[in-house]
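# Return atomic coordinates for the entry below.
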Amino acid sequence: MTKQFHDNHLSTDALDQIFREARSYNGWHDKEVTEQQIHEIYDLLKMGPTSANMHPGRFVWCVSQESRDKLAEMASEGNKEKIRTAPAVVIIGYDIDFHEELPWLFPHTDAKSWFEGDENGRKEGAARNSALQGAYLMIAARALGLDCGPMSGVDLDKVTEHFFADYPRHRADWVCAIGYGDKSTIFDRSPRPDFDKFNSIA
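Have a look, this model is predicted:
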């Protein structure tokens, strides 16, 4: 019997919202991002795959004005106002010792032993997979009707020292503002390369 495959292609509107029409925002409308929405974003992003289900991403959600002002102090001049005025800014970091959680996250085998004694390897894997989780976060936020403003222009050492002070093995990597974007603050879209420019099929 021939297996039947279902066409689960997302609608054009959904793809536009998540990818084609989505933009990186520099300014925000004065509308709250709720704690429920933050939980909804996480509950989606956690379903994205990571190597050995390692989930190295560690997230600090700066929602209070005090926390956003503090984060803005650690940002480049062009990013300060974006951070201060966004309803929420999430710090995407990673745990160098993510392997300590693998006995319950990946119980099929002794995955923890794969990473013991190799801190450089753990840092590389944690950075790569937490960056994936940050991308899932942006897709989840957009899917839920929110806009994003990813930024790397922050002093990561200072952000790590302050926001991960209680977790000495965590490292900040980048930040992303989330809210309801003000369309008047976006630039013209930068070029996007055609398939043949950076792809080949072997």
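# Going by C-alpha atoms from here, please, whenever you check contacts or count neighbours.
Fine.
# now what about stretch 77-88, what contacts it?
For stretch 77-88, the surrounding residues in contact (CA atoms under 8 Å, 6 or more residues apart in numbering) are 26-28, 30-33, 61-65, 68-69, 71-73, 89, 151, 153-154, 177-179.
# Show me which of those residues are buried.
26-28, 33, 61-63, 68-69, 71-73, 89, 151, 154, 177-179 (16 or more other CA atoms under 10 Å).
# Please narrow those residues to those residing in helices.
68-69, 71-73 (DSSP state H).
# Need the nearest residue in space to the most centrally placed residue in the chain, chain neighbours excluded.
For the chain, the residue sitting closest to the mean C-alpha position, by CA atoms, centre = their mean, is Gly134 at 1.9 Å. Excluding its sequence neighbours, the residue lying closest to Gly134 (CA to CA, 6 or more residues apart in numbering) is Ile92, at 6.4 Å.
# Quick check: what element follows the strand or helix carrying that neighbour along the chain?
Assessed by DSSP states H and E, Ile92 sits inside strand 88-95. Note on strand 88-95: by DSSP H and E, the next helix or strand toward the C-terminus is helix 102-105.
# mind listing what's buried in that next one?
For helix 102-105, by 16+ other CA under 10 Å, it's Leu102.
# what's the offset of the longest strand that the chain contains from the middle of its chain?
Ordering each strand of the chain by length in residues (DSSP state E) puts strand 170-179 first. Here strand 170-179 is found 7 Å from its chain centre; the criterion is CA atoms, centre = their mean, to the nearest Å.
# Please generate a structure for the following sequence too, so the two can be compared:
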Amino acid sequence: MTLGEKLIAADIAIPEDETPAETVVAEPPAPKVFPYDLESAELARAFLHARTPSAWTDRQIDEETYRHLYDLVKLGPTSANTSPMRLVFVRSPEAKERLRTALTPANVEAVMTAPVTVIVAFDPSFYDFLTRLYPQADARPWFAWNDEFSQETAIRNSSLQGGYLIMAARLLGLDCWPMSGFDNARVDALFLDGRGWRSNFLLGLGYAETVATARNTRLMFEETCEVI
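All right, here's what the predicted structure looks like:
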């Protein structure tokens, strides 16, 4: 069984006519014990030791890793399970050259040397899938009536899924280089218009050269958070 099959096994519904006569209900997982282990290897890979690369190694990404990555990301929650994120993995020299024409100069080297740059996009018509994705209610009319509302929902939730993508990639041992410096309209015209998708941001994926520089300062809890 592949990793993807293991991940989705619990989500596979058994048709009514195939429901076993006796169904064994599995015990729920034990609740996580607090406090968490802040020194765990998983937290270190995802947050504590992770850095935006300054350069990539020549190591390539196995194609199966893309599928494993998506199989993890798709499990993250979105509003009404809208799941609007769409991904285009740009890895061939020809595709990279097309993408180059939409980049700001500062991002050209990062894209051209990365094993793959992902166009993290969204589908403005995500609601057409809600019959499958959210069978609890007739959710399509919630969004289909208003283009502005559906696009706002798509951007917000694809950004949320983009965050899951970065964390999942780091946990799979990949390094991540998120980018904003590009011409969205040109990327859409070059890669997405035939599908109706729209670009949100770019994400370089690969294996980074060792980073020895210190992390830039982050804002403190007291500066950014309020408990009321």
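# ok so, going back, translate the residue nearest to the centre of structure 1 into the numbering of structure 2.
Aligned by TM-score structural alignment, Gly134 of structure 1 pairs with Gly162 of structure 2.
# That match touches Ile119, doesn't it?
No - between Gly162 of structure 2 and Ile119 there is no contact, the gap being 10.2 Å when judged by CA atoms under 8 Å.
# What is the aligned counterpart of Trp56 of structure 2 in structure 1?
Aligned partner of Trp56 of structure 2 by TM-score structural alignment: Trp28.
# how far away is its match from Lys183 of structure 1?
8 Å (CA to CA, to the nearest Å).
# Then Glu35 of structure 1?
24 Å.
# With Arg23 of structure 1 instead?
Arg23 of structure 1 is 9 Å from Lys183 of structure 1, by CA to CA.
# what's the answer for Trp104 of structure 1, then?
44 Å.
# The helix or strand hosting Arg170 of structure 2 vs structure 1, average distance?
Using DSSP H and E, Arg170 of structure 2 maps to helix 147-171. Taking mean CA distance after the TM-score superposition for structure 1, the mean distance separating helix 147-171 of structure 2 from the aligned residues in structure 1 is 0.4 Å.
# Need the contact partners of that helix.
Under CA under 8 Å, 6+ apart, the answer for helix 147-171 of structure 2 is 42, 45-46, 50, 69-70, 72-74, 76, 78-79, 82-86, 120-126, 143-144, 175-176, 200, 205.
# For it, list every residue counted as buried.
150-151, 153-162, 164-171.
# same deal with stretch 105-119 of structure 1?
Buried, per 16+ other CA under 10 Å, within stretch 105-119 of structure 1: 106, 111-112, 115.
# how about the residues you listed in JSON lines, adding distance to Asp194 of structure 1?
Listed next are those as JSON lines, based on distance: CA to CA, whole Å:
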{"residue": "Phe106", "distance to Asp194 of structure 1": "38"}
{"residue": "Ala111", "distance to Asp194 of structure 1": "40"}
{"residue": "Lys112", "distance to Asp194 of structure 1": "41"}
{"residue": "Phe115", "distance to Asp194 of structure 1": "39"}
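# on that earlier part again, and the contacts of helix 147-171 of structure 2, which of them are buried?
45-46, 50, 69-70, 72-74, 78, 82-86, 120-126, 143-144, 175-176, 200, 205.
# tell me the angle of the strand holding Ile92 of structure 1 relative to strand 170-179?
160 degrees (axes from the mean of the first three to the mean of the last three CA atoms, to 10 degrees).
# roughly how far apart are the counterpart of Gln136 of structure 2 in structure 1 and Phe115 of structure 1?
Under the alignment (TM-score structural alignment), Gln136 of structure 2 pairs with His108 of structure 1. Separation of His108 of structure 1 from Phe115 of structure 1 (CA to CA) stands at 16 Å.
# ok, Gly93 of structure 1 - contacts?
Counting by CA under 8 Å, 6+ apart, the residues that Gly93 of structure 1 touches are 57-59, 130, 170-174.
# And the furthest pair within the residues you listed?
Maximum pairwise distance in those, criterion CA to CA, is 12.8 Å, between His170 and Trp174.
# Who are the contact partners of the counterpart of Val120 of structure 2 in structure 1?
Under the alignment (TM-score structural alignment), Val120 of structure 2 pairs with Ile92 in structure 1. By CA under 8 Å, 6+ apart, the residues touching Ile92 of structure 1 are 57-60, 130-131, 134, 172-176.
# Let's see that with 10 Å instead.
57-61, 127, 130-131, 133-134, 137, 171-176 (CA atoms under 10 Å, 6 or more residues apart in numbering).
# Identify the contacts common to Gly162 and Ile119 of structure 2.
86-87, 200-203.
# farthest-separated two in those?
Arg86 and Leu203 (12.7 Å).
# can you list residues touching both of the two?
With CA under 10 Å, 6+ apart as the test, Arg86 of structure 2 and Leu203 both reach 118-120, 162.
# export the residues you listed to TSV and tack on distance to Pro31 of structure 2?
Conversion of these to TSV gives the following (distance: CA to CA, whole Å):
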residue	distance to Pro31 of structure 2
Val118	35
Ile119	37
Val120	34
Gly162	27
